[in-house]
Each structure stands twice: as C-alpha cells, then as structure tokens.
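Chemist: Test case, fold it:
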Amino acid sequence: MDIDIKHLMELLAKQEDVFESEAQFQFDLAQLIRDNYPSYKVKLELTTATTLKNNRLKRLYTDIIVLDKDGNFIAIELKYKTKSSEYNGVKLLNHGATDLGRFDYLWDVHRLELLKKKDNTAYEFNKKLKTCVKCFAIMLTNEKNYWVVNKQSRNTLFKDFCISEKDEIIAKKPLSWYKPNNKSCVDGTWRDVSLTFNNSYNFKWNDYKYDFKYLVTEIK
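Modeler: Now for the predicted structure:
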C-alpha cells in the first residue's frame, strides 16, 4: 500500500489555483487520491483514537485516512497557512502567528508518530484501523517565515520549533518554548507543552506554485 504524495501535490498545483481555506485543500487532495487510487477508500476527519482527559472523553481526528480492503491505512495531517495576498481575484487571509503555526505542524508529526506505533496505553485506537503503513504531515504556505532561516529566531519563544531546511528534530530530545522571563503567549493553553519525538527528522521545502511552497514529513 502506497501513495505518491509529491506527485499528488504536483497534480494539485496544476488542477487548482489557490485554496481559500484548509478545508478546501483537504477536500481537493482527498478527491485527487480517490481519482488516482480507486482501489482505496478515503475518509475525512475520522476518529483514530480516544483518550480520557480530566475525566472527559477526547477524540483524536485525522484529516485524511486512506484505507485498503484489509483495513491497513495511510494517515495524512494538513496545515494551510497564508499571508494576506491575492491570486487571480482570490483574496487570502493573513493567518500570522507563525510561532504557533510551527508548533501546530510539529504537533501533527508528534500525533502521527503516536498513531503509527499505537503503543501509548493512554489511548484507545480505532479497532477498524489495522496496520498504519505510512503517515505524512503536510504544510502548504506562501508565508516565507516558515521556510526561511531567521537568525533572530534563535533566541525567541519558538526557537525549538523552527522548520526551515537548516533545522532538524533529534530523536528523544525535548522541544520546549523558550521562556527567559517565565512568561509567554502560550501560558495556560493546550500548546504549553514540550514535544519529544521517537525519531529524527529533517525538513525539505518544495515549490508548489506562485510563491507557495509545501513541506512533507513522512513519519518514520
């Protein structure tokens, strides 16, 4: 079981102009997978695991699940981040907060590692999903601050969460928010956590169209 993500992104760039939302990106990529891999089923926002948090059931959803007839699957998480811009009459919003955007992308990688191994006893995994064959985290953006190395970022809140091609994740090394004054904008939010990965990762940004680039991280 396999899909060629790079080829799908190339087809998507030829077929579509720009997306107005992440939901549109998700829907169109899912449809493209259906068209190119008709033997697979494609599900959106499927519950892949549940856990108890503060005595309340919490569901973990995955953006795209690709299933074969035996229940083996490929999991895909998406992020679509834009700056204020216009392409052929389509106006895009300015999402800003690239520090949070970086964290959110790496949070996807972290969650996909969890889903691929299924070895965390705090979670009950969807029994209809058998072997996780592959997982991909994808970010599509026209905001260059995600892929450009910013020397000033070395001493900022998000310094551990940078995802340029000069950055890397080292297995078992915790990533944390940099808080020299013990205060930050993530205090008291769900993002105020450290992330530790089972594997090491490098980042490779690819041209999409116009000034958009995309990043694909395949979970090991």
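
Chemist: When you work out contacts or count neighbours from here on, use the C-alpha atoms and nothing else.
Modeler: Fine.

Chemist: got the buried residues for the longest helix belonging to the chain?
Modeler: Determined from DSSP state H, the single longest helix within the chain is helix 98-117. Residues of helix 98-117 classed as buried: 98-103, 105-116 (neighbour count, 16 or more other C-alpha atoms under 10 Å).

Chemist: Mind checking what helix or strand follows it in sequence?
Modeler: strand 123-125 (DSSP states H and E).

Chemist: Now do the contacts for K53.
Modeler: Not one residue lies near K53 by C-alpha atoms under 8 Å, 6 or more residues apart in numbering.

Chemist: Can you give me the distance of it to V109?
Modeler: 21 Å (C-alpha to C-alpha, to the nearest Å).

Chemist: To compare with the earlier structure, here is another sequence to fold:
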Amino acid sequence: MKDFFENSISKLKKERGIFHSEDDLKLSLGFIIKELYPELEIRLEKPININMTDIYGNKSIVRAPIDIIVYDKNGKTIPIELKYKTKKLETEFNGETYNLTNQGARDIGRYSFRKDIYRIEQYLTKEEKSDFGIIFILTNDENYINNNVGEKETFDKHFSCHQNSIIRKEYKGWNYSKIDAKKYEKKDNFWRYINQNKKHWTFTGAKTYKLELKDDYPIVWKEYSELNKSEFKFCLIKIKKHLN
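Modeler: Presented below is the predicted three-dimensional model:
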C-alpha cells in the first residue's frame, strides 16, 4: 500500500492526459486503483462528519463528502481529496474532444486547497484504521503554480500554493487590507457592502471556517501532461495521522 497512489498516478498519466471535469478525474482514478489493486475496495463521495470552527468562534459538525476512500482487506482506509482547476482549453486527446472552461476564482481555489487538507486531517483524527491521507491537485492554470501571491498584497496572500511554497499550519485568514474600501465598510466587526446590511462573502458560508492545521505542508508541482501548448501539473500532498 505504500506506493499504491504513485503507481496509480503513473498509469493514469499514460492513459489520460486530460479530463472533462473533476468527476471525470475522480472516476478515472478510482478505476485505475481498482485495476492495479483488485483487492482494494473503492468508495466515491462518502460523507463524513467533520468538526469545524468559524471565525466567530462557533463550533459545528459539518457533513461533507470525501472524494475517494480506499479500503484494504484489513479494513484500513486511505482518504483522498482531489482538485481539478482549469483554464480555457480546446483540444483533442486519443480522438476525444475536450473543451475546458476558465474556472477563475483562484482566491477561493487556494482557500479550498487548505480546506481539503483540513478535511483529511479531521478524517484521520476520527478514524482509528487510517494512518495517512492524500491530496491530489491537477491544473493547467499556471497562476496556481507560478504566482507567489504570498509576496504580494493580494486578498488571498495567506493561501498561496505556488511552487516550493509551504502551507503553514497557522491560519492567518483573508488579507482584509486589500478589501475594496469603495464597496465595503467595517461595521459591527464585519465587512459589509456600503449602505447595505449585506456581509462581504468571506463572512458567510464555508469561507468563514478557521482552518488551523496540524502540520506545515511543502508544495511541489510536477509535470503531468502537455496538450496543445497547455501544460498540466500536479501536486501530491501526503497527510500523516497525529495522535493528539
């Protein structure tokens, strides 16, 4: 089981250089794992309960799915979270046409990488028969790879995941020094639209979670494929279990 994921990605690279969607990636990877390791059981989108704390200090239990959970014959599990972030690309691969959209919203994308790490850490805390988990990120959007927003006064500077960066365990949150003061005002300790009783989007929903991690995570991007002058790279993060 030690190298099962690396072996699976190696085979996936040879067979699928591109995917229509994150669901396409998820299903394809599940098939590859089962093909290489028929003794393993695969579950997609299995929901689990996760302990969350928001920026207001409110604690809650959130029901959320894990993209893939692998079960071995001894009942041990390995949780896997996937991300597939694309920019616009029209191309063919093995006679099949692909038309990828420009997803944009990279600030939320970077935040979601951290949230996936948090989710796997929480899973490992709860599951006695799980020793490690995996984050797999695949993208043809070089902004995630080359853009060091951590050196800039961007809104998402604390969530940078560029090449050779480190996602630190300390949670610093959104960089409100870059909020648009022409649109928003700070009122009752929240940023709200001026003259509206409507909070900025980072004060609502899933973007409010305080994602303190148990470890620092180095980010290394590696080559996956190149199609029609668009280069895909992947980042593989292994998350170990903490006993406290």
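
Chemist: Now do the SS call for the residue of structure 1 most remote from its centre.
Modeler: In structure 1, N181 marks the outermost C-alpha relative to the chain mean, sitting 29.8 Å out by C-alpha atoms, centre = their mean. Three-state assignment for N181 of structure 1 (DSSP: H, G, I helix; E, B strand; the rest coil): coil.

Chemist: how close does it sit to T47 of structure 1?
Modeler: For N181 of structure 1, the distance to T47 of structure 1 equals 39 Å [C-alpha to C-alpha].

Chemist: Then K79 of structure 1?
Modeler: For K79 of structure 1 relative to T47 of structure 1 (C-alpha to C-alpha), the value is 18 Å.

Chemist: Between those two, point out the one with more neighbours.
Modeler: Set K79 of structure 1 next to T47 and count neighbours by other C-alpha atoms under 10 Å: K79 wins out with 22 against 15.

Chemist: With adjacent residues omitted, what lies nearest to the equivalent of that one over in structure 2?
Modeler: Aligning on TM-score structural alignment places K79 of structure 1 opposite K83 in structure 2. Leaving aside its sequence neighbours, K83 of structure 2 sits nearest to I137 (C-alpha to C-alpha, 6 or more residues apart in numbering; 4.6 Å).

Chemist: What's the match for that neighbour in structure 1?
Modeler: By TM-score structural alignment, I137 of structure 2 lines up with M139 in structure 1.

Chemist: Contacts only, for that match.
Modeler: Shown in contact with M139 of structure 1 (C-alpha under 8 Å, 6+ apart): 78-81, 105, 214-216.

Chemist: and of those, the nearest to N94 of structure 1?
Modeler: Comparing the contacts of M139 of structure 1 against N94 of structure 1 with C-alpha to C-alpha picks out K81 as the nearest, at 8.2 Å.

Chemist: Give me the distance between the nearest residue to that closest one once chain neighbours are set aside and A97 of structure 1.
Modeler: What sits nearest to K81 of structure 1 in space, not counting adjacent residues and going by C-alpha to C-alpha, 6+ apart, is T141, at 4.9 Å. Applying C-alpha to C-alpha, the value for T141 of structure 1 to A97 of structure 1 is 13 Å.

Chemist: Look at those two and report which has more neighbours.
Modeler: More crowded of T141 of structure 1 and A97, by other C-alpha under 10 Å: T141, with 20 against 9.

Chemist: List the contacts of that one.
Modeler: The contact partners of T141 of structure 1, taken as C-alpha under 8 Å, 6+ apart, are 80-82, 212-214.

Chemist: Break down structure 1 into its helices, ranges please.
Modeler: Going by DSSP H, structure 1 shows helices at 5-15, 22-36, 98-117.

Chemist: residues in contact with the shortest one?
Modeler: With C-alpha under 8 Å, 6+ apart as the test, helix 5-15 of structure 1 has contacts from 28-29, 32-33, 208-209.

Chemist: Which part of structure 2 matches that helix?
Modeler: Mapped onto structure 2 with TM-score structural alignment as the criterion, helix 5-15 of structure 1 occupies residues 5-15.

Chemist: and if you look at the longest one?
Modeler: Aligned by TM-score structural alignment, helix 98-117 of structure 1 falls on residues 106-125 of structure 2.

Chemist: For I145 of structure 2, which non-adjacent residue is spatially closest?
Modeler: Excluding its sequence neighbours, the residue lying closest to I145 of structure 2 (C-alpha to C-alpha, 6+ apart) is H162, at 4.4 Å.

Chemist: So what does that neighbour match up with in structure 1?
Modeler: Matched to structure 1 by TM-score structural alignment, H162 of structure 2 sits across from S164.

Chemist: List the contacts of its match.
Modeler: Contact partners of S164 of structure 1, counting by C-alpha under 8 Å, 6+ apart, are 146-149, 203-205.
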